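S.K.: the amino acid sequence is not available; the structure is as follows:
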């Protein structure tokens, strides 16, 4: 009965796609009752935030630009996948940027990870209130992106995707404890690398981690394969009383947990985040998706990855059950 009610809620009550042409969506419901939303914009040239008291309200909320790319240098090209986090009473945004659109010697984009901080209580503050904290550096100076963070047992952890030149593929997932919101405290621990067939279609990719706690476990969802219809989501899980920096404590799903639904023309769902519904009970999956496969040129430059939302349930073993991408019900899509 619960699952049927949740399904009705997602298909009938939520606009889908919720926000058109916004890939890599990140949503956070703050204690002030607002949903805050940020994502990659199609021009990859700035970071914007919008907010609303309701999920559907985000579809019509006016975005506020809080940061723009530099004219030159490391933060001047391809601004990707911003995430807004509230850490110890302050607002921070993580994002990836590059100095050029050219590939490096490994045939990769040249992104690194960066952090900005708001000096106001309201993250909707104008651009001059966002302070650049610089690059979040890791021991390997290589392609890195899609950072997120979470708190566990009074410690903050940073999870991200990065290329290791010694490992086949485009990116792996890593975790480290944080000294502060823009500095790692510990050495990175490799959590996952592309290895299964569904993680290596088109490109060998693990990226876009998102964290949720349920029961006695932490779960990390992540996206795998090329950003076309092959894009899908995998899952890592760990007991919440285990050492999170011990890779062997994490269990990796052998199959994708969310993938394209060809019958409903929903292709490449992924790069998700999590929030809670207005009822303060229903878990909400936020992700991007396309409704066609005929992509001209590089899928990264196709703007029609739209933000979607849907409720999800939990399996008897405590793992999330995301179901399938819900069909579009919004003419904008």
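M.R.: Good, I have the coordinates. Note that the structure is a prediction, hence the values are computed from the model and not measured.

S.K.: please make it C-alpha for all contacts and neighbour counts, starting now.
M.R.: OK.

S.K.: check which helix or strand residue 176 maps to.
M.R.: In this structure, residue 176 is located in strand 172-180 according to DSSP states H and E.

S.K.: confirm that residue 292 sits in a helix.
M.R.: No. Checked against DSSP: H, G, I helix; E, B strand; the rest coil, residue 292 lies outside a helix; its state is coil.

S.K.: I'd like the next helix or strand past the strand holding residue 176.
M.R.: Following strand 172-180 in sequence, per DSSP H and E, is strand 183-184.

S.K.: pull the residues that contact the strand holding residue 176.
M.R.: 155-164, 184-194, 205-207, 209, 245 (C-alpha atoms under 8 Å, 6 or more residues apart in numbering).

S.K.: try 6 Å this time
M.R.: Strand 172-180 is contacted from outside by 156-162, 184-186, 188-193, 206, using C-alpha atoms under 6 Å, 6 or more residues apart in numbering.

S.K.: take the one below as the second:
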């Protein structure tokens, strides 16, 4: 069984890791929320020291000029795509920021090339706060799953799914799969966000994160059978309890916004997530940079996946709000 060291990347929240042709590609939210970055390494443990390349920066004004959040890297067909959320106004101008979902495309084999182009906004029938788009091709159909505010439903965001016409255009009407309803999903904020897909033995597991981004943040899960109508909410079963949450014993707080990948030899499913190792947060937790990317092992039983508990750190982490150089160097 492969053993990993945590954190795998310092100060990069909303981590997304994909393995392609023997290499791991990493992206996540930069603590300045002003750019999209990529790293490449042969081993997960090497991602912290891997060179970080900025492949896109925010616009100076307009819809993609503020708060670049939660980029995800996906290989769809013969191209790479990055899904991300961006806003055009500072916080405080309205109840929710002005985030919408956007897509970049790169037709090169190497996503670290400079051939990224903007494909524009993913438009949904309701023009409202939307973010955390993820995508999965299942049985030849590309689906988009994302978080969005419905003005008629209390709370910040619910989870939706739709078929895609192409990697930046919806084909079907969105269907709501989940909304914040359990107590653990409604602490500080009523939120369902950060969906990620894990498939195993003919089942589809959709994890998501809920509650405020501090200590209460936790991961929930929806389950469906592959081959069922994924646009029918009745095809999905929702866990009433979080499947991954704070471990006070291990000093890991607010784990969430995860992705999935596999170990270097392909034998183990891995959960990549962020968490903090302290609770004393000054000001808005969103602007504390120390949500570090971490890795955990997924184990399987007849009941489905188990994500265990967030493991304790065995690598150095910063104790201040200072933003580190990309390689994490410190005095």
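M.R.: That came through, no problem. As the structure is a prediction and not an experimental result, all values here were calculated from the model.

S.K.: TM-score, when you put one on top of the other?
M.R.: Here the superposed chains carry a TM-score of 0.94, computed using TM-score structural alignment, normalised by the length of structure 2; 318 aligned residues with a C-alpha RMSD of 1.0 Å.

S.K.: now a PyMOL select for only the buried ones of the contacts of strand 172-180 of structure 1.
M.R.: Per 16 or more other C-alpha atoms under 10 Å, the buried members of the contacts of strand 172-180 of structure 1 correspond to this PyMOL selection:
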select buried, resi 156+157+158+159+160+161+162+184+188+189+190+191+192+193+206
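
S.K.: re the thing from before, in the strand holding residue 176 of structure 1, what counts as buried?
M.R.: Neighbour count says strand 172-180 of structure 1 has 172-178 buried, by 16+ other C-alpha under 10 Å.

S.K.: do stretch 6-22 of structure 1 as well
M.R.: The neighbour-count check on stretch 6-22 of structure 1 (16+ other C-alpha under 10 Å) flags 6-7, 10-11, 14-22 as buried.

S.K.: also stretch 124-138 of structure 2?
M.R.: Going by neighbour count (16+ other C-alpha under 10 Å), the buried part of stretch 124-138 of structure 2 is 124, 128-136.

S.K.: whereabouts in structure 1 does it align?
M.R.: Aligned using TM-score structural alignment, stretch 124-138 of structure 2 spans residues 138-152 in structure 1.

S.K.: the matching stretch: end-to-end distance?
M.R.: Stretch 138-152 of structure 1 has its terminal residues 21 Å apart, counting by C-alpha to C-alpha, to the nearest Å.

S.K.: contacts for that stretch?
M.R.: Contacts of stretch 138-152 of structure 1 (C-alpha under 6 Å, 6+ apart): 96, 110-113, 156-163, 208.

S.K.: how does it look with 7 Å?
M.R.: 81, 83, 94-96, 109-113, 156-163, 207-210 (C-alpha atoms under 7 Å, 6 or more residues apart in numbering).

S.K.: just the endpoints, please. Distance across stretch 191-211 of structure 1?
M.R.: This stretch, stretch 191-211 of structure 1, spans 13 Å end to end (C-alpha to C-alpha).

S.K.: would you mind giving the residues in structure 2 matched to it?
M.R.: By TM-score structural alignment, stretch 191-211 of structure 1 lines up with residues 177-197 in structure 2.

S.K.: can you give the distance of that stretch from its chain's centre?
M.R.: Its chain's average C-alpha position is 14 Å from that of stretch 177-197 of structure 2, according to C-alpha atoms, centre = their mean, to the nearest Å.

S.K.: buried ones in that stretch?
M.R.: Buried residues in stretch 177-197 of structure 2 (16+ other C-alpha under 10 Å): 177-180, 184-187, 189-197.

S.K.: and stretch 14-29 of structure 2, by the same measure?
M.R.: 14-19, 24-29.

S.K.: and if you look at stretch 71-79 of structure 1?
M.R.: Residues 74-79 are the ones in stretch 71-79 of structure 1 that count as buried (16+ other C-alpha under 10 Å).

S.K.: and it, which stretch of structure 2?
M.R.: Using TM-score structural alignment, the residues of structure 2 aligned to stretch 71-79 of structure 1 are 60-68.

S.K.: identify all contacting residues around that stretch.
M.R.: For stretch 60-68 of structure 2, using C-alpha under 7 Å, 6+ apart, the contacting residues are 33-35, 58-59, 85-90.

S.K.: so which of those are in helices?
M.R.: For those, membership in helices holds for none, with DSSP state H as the criterion.

S.K.: ranking by neighbours, what's the top pick from the residues you listed?
M.R.: Neighbour counts for the contacts of stretch 60-68 of structure 2 (other C-alpha atoms under 10 Å) peak at residue 86, which has 28 neighbours.

S.K.: now it: how far from residue 197 of structure 2?
M.R.: With C-alpha to C-alpha as the criterion, residue 86 of structure 2 and residue 197 of structure 2 are 22 Å apart.

S.K.: and the residue in structure 2 that residue 225 of structure 1 lines up against, how many neighbours?
M.R.: Using TM-score structural alignment, the partner of residue 225 of structure 1 in structure 2 is residue 211. For residue 211 of structure 2, the count of nearby residues is 24 (other C-alpha under 10 Å).

S.K.: again, but for residue 232 of structure 2
M.R.: Neighbour count for residue 232 of structure 2, taken as other C-alpha under 10 Å: 12.
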